[in-house]
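Visitor: what follows is a predicted protein model with its sequence.
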Amino acid sequence: MKVLVCETPNKLNFTEQVIPTPKKGESLLKIKRIGVCGTDIHAIAGKQPYFTYPRVLGHEIAAEYVEGDAANLSPGDKVTVIPYLTQGIDIASKMGKPNCATDMKVLGVHIDGAMCEYIVVPTAALITTKGMSYDQLVLVEPLAIGAHAIRRAQIIPGEFVFVIGAGTIGLGIIKLAKLSGAKIIAMDVDSSRLAHAKRLGADYTLNPLGDDIDANLTNITKGDMPTLIFDASGNVQIINKAFNYMAHGGRYVLVGIQNQDIVFSHPEFHKREGTLMSSRNAVKDDFNDIIFKFQNKLLKPDDFITKRVKFKDAREYLSESPEVLKSGIKTVIEF
């Protein structure tokens, strides 16, 4: 089978490998779609935390079940995968948080992922669905990250929610927060992404390259400021500055990740009695939530997929500059 390997930063090559054989507790999948994630782009550029080389990228998966010991699956069934693999015995798992388990290994990050024609994964990681397309399935994992952040935040209908960063994750949060009844303020430096955010339900859009963010937030919220902020940018300067945008009694959820220190004024945060939380990955309930929304037509693949690349052309495409790779919303590699 053909496998695309990221050997070192900015160096990808196709190799030939034997199709793996599943062992007990494993299943063999034939890959049909892989979503290109910010994690992949950062890894290619040499800027991804928790990452080593060489590595096969790819953790947003839509696949066909081939063989294994899944009791409720037959060859040809469509599946997606929870790519955060853990034994499920550590303290986080016991608290219902396998998404941040101490022994967690993420496909395409800590261990080889699915940028290949076939992959073996633990059967327990499979998510089974009926009647869903591969385009829907490849979006389940990235949208589940947004669903997890929404569930962590406990949105109050009618509150002002400020979403920083309108990439795939940010747009997913915008759409899901809108479905939860929030009033959405979206911020990004890319005007095309802000237009996309508007189509997905953002009530207001702001661009820090030309807008006075503090003044606009004050005006929109009538002086209260947003009661809930999501950062999906991973930009440390913006993350630090956004503490000043939080309402008294507000919550701040860090979804994007970067590798520097977060610095903020303790007195300013303290007087707000602010709540700061991170949101990492997703759990099975989040995957099922997104599947339910797809099945009930609350979400559509065309709202997110903006580019398609054939697997045979993936090396050439992924060798483009980070700016090119980040353009659009979601690129899907098709097999």
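Guide: Sure, I can see it.
Visitor: C-alpha from now on. contacts and neighbour counts both.
Guide: OK.
Visitor: contacts only, for D90.
Guide: By CA atoms under 8 Å, 6 or more residues apart in numbering, D90 lies in contact with 101-103.
Visitor: drop anything exposed from those.
Guide: Among those, those buried by neighbour count (16 or more other CA atoms under 10 Å) are 101, 103.
Visitor: would you turn the contacts of D90 into a markdown table with secondary structure?
Guide: Shown next, in a markdown table, are those (DSSP: H, G, I helix; E, B strand; the rest coil):
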| residue | secondary structure |
| --- | --- |
| A101 | coil |
| T102 | coil |
| D103 | coil |
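Visitor: any chance of the contacts of D90 in CSV, plus distance to I82?
Guide: Output for these, formatted as CSV (distance: CA to CA, whole Å):
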residue, distance to I82
A101, 14
T102, 16
D103, 15
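Visitor: contact partners for I184?
Guide: 160-163, 174, 177-178, 201-204.
Visitor: same check on K94?
Guide: Per CA under 8 Å, 6+ apart, neighbours of K94: G88.
Visitor: check the gap between it and G108 for me.
Guide: To G108, K94 is 25 Å away according to CA to CA, to the nearest Å.
Visitor: so which of the contacts of I184 would you say is closest to Q48?
Guide: Nearest to Q48, judged by CA to CA, of these is V163 at 22.5 Å.
Visitor: can you tell me the element the spatially most central residue of the chain falls in?
Guide: What sits nearest the mean C-alpha location of the chain, by CA atoms, centre = their mean, is P142, with 3.4 Å. Using DSSP states H and E, P142 maps to helix 134-153.
Visitor: pull out the buried residues from that helix.
Guide: In helix 134-153, counting by 16+ other CA under 10 Å, buried: 134-150, 153.
Visitor: kindly report the same for stretch 86-98.
Guide: Residues of stretch 86-98 classed as buried by neighbour count (16+ other CA under 10 Å): 86, 88, 90, 93, 97-98.
Visitor: the helices in the stretch 1-150 of the chain, which residues?
Guide: 38-45, 91-94, 134-153 (DSSP state H, counting those that start in this stretch).
Visitor: included below, for side-by-side comparison, is a second structure:
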Amino acid sequence: MKALICEQPGQLALISRPDAKHTDGEVLVRIRHVGICGTDFHIFGGKHPFLEYPRVMGHELSGTVEEASEDSHLRAGDPVYIVPYLSCGVCQACRIGLGNACCNIRVLGVHTDGGMAELISVPAQNVISTGDIPLEDAAMIEFLAIGAHGVKRGAITARDRVLVTGAGPIGMSAIIFAKARGAHVTVMDTREDRLAFTRDRLGTDAIIFADADAEANAARLTNNDWFDVVIDATGAAPPIERGFGFLAHGARYVLLSVVRQDIRFSDPEFHKREATLIASRNAQPDDFAEVVAQMRAGRVPTRALNTHRGSLSDGVQLFQDWSRPEAGVIKAILDL
């Protein structure tokens, strides 16, 4: 089978390797679409903190069942998406229902080879029928679930004023699900094109350009009350630290981003506000179900989000092209 492998930072190759095989307790899936996300670009750029090379990337996956066990509810040809978090099921996190934060987690395309290949065999519980969701849309379910999980972690309601910092795909997913809960959503970013997209296509209520005047503009927008929930999706330490300054009294600060550096903030200011700092990692089964429900309800503009498409065979060159900011990628998908 063909596979796209990242041999070392900045070096991709389309290789041939033995076909993946179906094993007991697993489902063999023929991959049809692979979503490309910031994690993949970080791997390609040598910036991911949890990875060893070489690695076949790809964790936003949809396809069709090639082979399943006789006791499975899935049959050959069924359209499916893959939950890429392989949890152990026995550690302390798994015992309390946090398989997304499993102590021994292996994420496809990060800790173990992923789905930028024609075939992959994964545990049966990680293979979910797409139902009536088109396969190209199903390849976007995982990244959208990240945002849905962060919104859930922030306990966002229609009463909340929400600030999402970082208008990349993960930030956009948080916008979609915060809006689905009826919240008033403001977005802050350094890219005017991304801000315009969130306003025009996602229904963002207000936008803030992340320049020196951002705090003054946020104060004006909120009558100096600031935001009930701040969700960081920037992927960088300086804006994460800056985000503490936008918290209202009693606010929740949700970190979708994970960075290598230590994060510093003013303890007196944080205590004065009696704020809450919340980590949000991966997603849980109910988050995936929420994405599917909102897709079916027409609240996820999948066609607008999927800005770039290409084939796995052209993946080496496409990664080079799509990794440039001027390419304007929001969500790129490789087709097999």
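Guide: Great, that's in hand. It should be emphasised that the depicted structure is a prediction, and the values quoted were computed from it without experimental measurement.
Visitor: which one of the helices of the stretch 1-150 of structure 1 lies closest to D69 of structure 1?
Guide: helix 134-153 (21.1 Å).
Visitor: now that closest one on structure 2. Mean distance?
Guide: By mean CA distance after the TM-score superposition for structure 1, the fitted helix 134-153 of structure 1 averages 0.7 Å away from its aligned residues in structure 2.
Visitor: now the helices of the stretch 1-150 of structure 1 in a markdown table, with distance to K241 of structure 1?
Guide: Formatted as a markdown table, those follow (distance: least, CA to CA, whole Å):
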| stretch | distance to K241 of structure 1 |
| --- | --- |
| helix 38-45 | 22 |
| helix 91-94 | 30 |
| helix 134-153 | 20 |
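Visitor: out of the ones you listed, nearest to G328 of structure 1?
Guide: Closest to G328 of structure 1 of the helices of the stretch 1-150 of structure 1 is helix 38-45 (CA to CA; 12.1 Å).
Visitor: for the closest one, packing partners?
Guide: For helix 38-45 of structure 1, the packing partners by 3 or more CA pairs under 8 Å, 6 or more residues apart in numbering; DSSP states H and E come out as helix 322-326.
Visitor: can you name the element that comes right after the helix it packs on?
Guide: Next helix or strand after helix 322-326 of structure 1 toward the C-terminus (DSSP H and E): strand 330-334.
Visitor: ranges for the helices of the stretch 201-336 of structure 2?
Guide: 214-221, 237-243, 267-272, 285-296, 302-305, 315-322.
Visitor: dump the ones you listed to CSV, plus distance to G10 of structure 2.
Guide: Formatted as CSV, those follow (distance: least, CA to CA, whole Å):
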stretch, distance to G10 of structure 2
helix 214-221, 35
helix 237-243, 23
helix 267-272, 40
helix 285-296, 32
helix 302-305, 26
helix 315-322, 9
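Visitor: closest to L61 of structure 2 out of those helices?
Guide: Closest among these, using CA to CA: helix 285-296, at 12.9 Å.
Visitor: can you pull the buried residues of that closest one?
Guide: So for helix 285-296 of structure 2, counting by 16+ other CA under 10 Å, buried means 287-288, 290-292, 295.
Visitor: now stretch 116-125 of structure 1
Guide: Result for stretch 116-125 of structure 1 [16+ other CA under 10 Å]: buried residues 116-123, 125.
Visitor: those residues in strands, which ones?
Guide: Cross-referencing those against strands under DSSP state E gives 118-122.
Visitor: which one among those gets closest to L28 of structure 1?
Guide: Relative to L28 of structure 1, the closest of those is V120; by CA to CA it sits at 4.5 Å.
Visitor: residue contacts, that closest one?
Guide: For V120 of structure 1, the contact set (CA under 8 Å, 6+ apart) comprises 20-22, 26-29.
Visitor: can we see that at 7 Å?
Guide: Listed by CA atoms under 7 Å, 6 or more residues apart in numbering, the contact set of V120 of structure 1 reads 20, 22, 26-29.
Visitor: which of these has the largest number of neighbours?
Guide: L29 (29 neighbours; other CA atoms under 10 Å).
Visitor: shouldn't that residue be in contact with Y65?
Guide: Yes: in this structure, L29 of structure 1 is within contact of Y65 by CA atoms under 7 Å, at 4.8 Å.
Visitor: correct me, but T80 of structure 1 touches A63?
Guide: Yes: here T80 of structure 1 reaches A63: they are 6.2 Å apart, a contact under CA under 7 Å.
Visitor: looking at structure 2, which strand is longest?
Guide: strand 26-36.
Visitor: and that strand against structure 1, how far off on average?
Guide: Once fitted to structure 1, strand 26-36 of structure 2 is off its aligned match by 0.6 Å on average (mean CA distance after the TM-score superposition for structure 1).
Visitor: so which elements touch that strand?
Guide: In terms of contacts (3 or more CA pairs under 7 Å, 6 or more residues apart in numbering; DSSP states H and E), strand 26-36 of structure 2 is packed against strand 60-67, strand 119-123, strand 331-335.
Visitor: so which of those strands is the most surrounded?
Guide: Looking across these with neighbours counted as mean count of other CA atoms under 10 Å, the highest average goes to strand 60-67: a mean of 26.
Visitor: which helices and strands does that one pack with?
Guide: Using 3+ CA pairs under 7 Å, 6+ apart as the test, strand 60-67 of structure 2 ends up in contact with strand 26-36, strand 79-82, helix 135-138.
Visitor: so that strand versus helix 141-153, what angle?
Guide: Strand 60-67 of structure 2 and helix 141-153 are oriented at 120 degrees to each other (axes from the mean of the first three to the mean of the last three CA atoms, to 10 degrees).
Visitor: quick one: strand 60-67 of structure 2 to structure 1 mean distance?
Guide: Strand 60-67 of structure 2 sits 0.5 Å off on average (mean CA distance after the TM-score superposition for structure 1).
Visitor: before we move on, the earlier item: dump the buried residues of helix 285-296 of structure 2 to TSV, plus distance to V34 of structure 2.
Guide: Compiled in TSV, those are given as follows (distance: CA to CA, whole Å):
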residue	distance to V34 of structure 2
D287	20
F288	17
E290	20
V291	17
V292	17
M295	18
